[in-house]
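Chemist: predicted model follows, preceded by the sequence.
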Amino acid sequence: MQGEEALPKPQRIFKVVFVGDSGVGKSSFLHQFCNHEFRGNFAATIGVDFQVKTLETKTSVVTLQLWDTAGQERYRSMTKTYFRKADGVIVMYDINLEASFTNVRNWMTSVQEQVEPGTVTMLVGNKLDTAEEAGTKAVKTKNGQELAKSYEMLFYEVSAKTGANVDDAMEDLTRLLQEKEDKKMEEVLQLTEITTKKGCCGR
């Protein structure tokens, strides 16, 4: 008699939106994460681009819907609409460009106006490779950590070019997305149990 086949893992789908100034490397980051290769010749994203990546975790198969939004000011009102129903938001800046870091607060204002409370957010400083080559960083790690802490965000410094920390950042985000969904499901089950008990036995 053959052993029982393992039950298929449950499927989960999460919508993750990428925002940040034009040129910080959102498209390159996504290409590195999805294809494990670097492309540095992306034209500026017009409106919104979309990619899908499937990850297998210990407990489930996770499909990430990755929305790459335009960083230019003229598309800002359009990209705002994509924050709605987002499970996660990644705000990216260029470690070598202080203005892109300063603008994180403006991006977070737009995000907070649209997303539901408790949406998982992550701050990502990109182009770590060029900062290390030059030996200087326009934005210090400590400043990124402090800003992320003030918004209760995850924080990573990455290189879309070398792939450094890209997978780690996305795996950490995925873990938090799953934990949040598990917590929601648990709360719903508890509420259902209370309602059922009241319906059966309450007077």
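Modeler: Perfect, I can see it now.
Chemist: from here on, just use CA atoms for contacts and neighbour counts.
Modeler: Fine.
Chemist: where do the helices of the protein begin and end?
Modeler: Along the chain, the segments classed as helices by DSSP state H run 26-35, 76-80, 98-102, 104-114, 128-134, 141-150, 166-201.
Chemist: quick check: which of those helices is buried the most?
Modeler: Sort the helices of the chain by mean neighbour count, taking mean count of other C-alpha atoms under 10 Å, and helix 26-35 sits at the top with a mean of 21.
Chemist: second structure for comparison follows:
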Amino acid sequence: MKSITVDSTTIILQLWDTAGQEFRSITEQYYRKADGILAMYDVTHSASFTAVRGWMDSIRQHQALFYECSARNGLNVEELMNHLA
């Protein structure tokens, strides 16, 4: 859970870390009511990038945006969370 304040309104995001391959076991019933989905990959691991394509196919009905972020140094993570909120 992450709380974010946007325009003086507090929004609570419920974030799930599916740890890559576990994502495939999550059926549409779990994410069809989601307001947003983050599909992340490791730019230093090509298989990670390739796997994202399959995930995007299964959630295609959501409008997709691209954010280049870094979990390592926090680059654009806050901006991404604010946009999602």
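Modeler: Happy to help now that I have it. Being a predicted model, the structure only gives us computed values, none of them experimental.
Chemist: now the TM-score, please.
Modeler: Once superposed, the chains reach a TM-score of 0.80 (TM-score structural alignment, normalised by the length of the second structure), with 84 aligned residues with a C-alpha RMSD of 1.9 Å.
Chemist: circling back: how about the helices of the first structure in TSV, adding distance to residue 16 of the first structure?
Modeler: Shown next, in TSV, are the helices of the first structure (distance: least, C-alpha to C-alpha, whole Å):
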stretch	distance to residue 16 of the first structure
helix 26-35	11
helix 76-80	13
helix 98-102	20
helix 104-114	12
helix 128-134	22
helix 141-150	18
helix 166-201	10
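Chemist: which of those helices sits closest to residue 91 of the first structure?
Modeler: Taking C-alpha to C-alpha, helix 104-114 is the member of these nearest to residue 91 of the first structure, at 7.0 Å.
Chemist: before we move on, the earlier item: residue 58 of the first structure: which of the helices of the first structure is closest?
Modeler: Here helix 166-201 is closest among these (C-alpha to C-alpha), at 10.3 Å.
Chemist: and the residue nearest the centre of the second structure?
Modeler: residue 38 (1.1 Å; C-alpha atoms, centre = their mean).
Chemist: what does it align to in the first structure?
Modeler: Using TM-score structural alignment, the partner of residue 38 of the second structure in the first structure is residue 90.
Chemist: among the helices of the first structure, which is nearest residue 15 of the first structure?
Modeler: helix 166-201 (9.8 Å).
Chemist: next, the angle from that closest one to helix 26-35.
Modeler: Orientation check (axes from the mean of the first three to the mean of the last three C-alpha atoms, to 10 degrees): helix 166-201 of the first structure against helix 26-35 gives 80 degrees.
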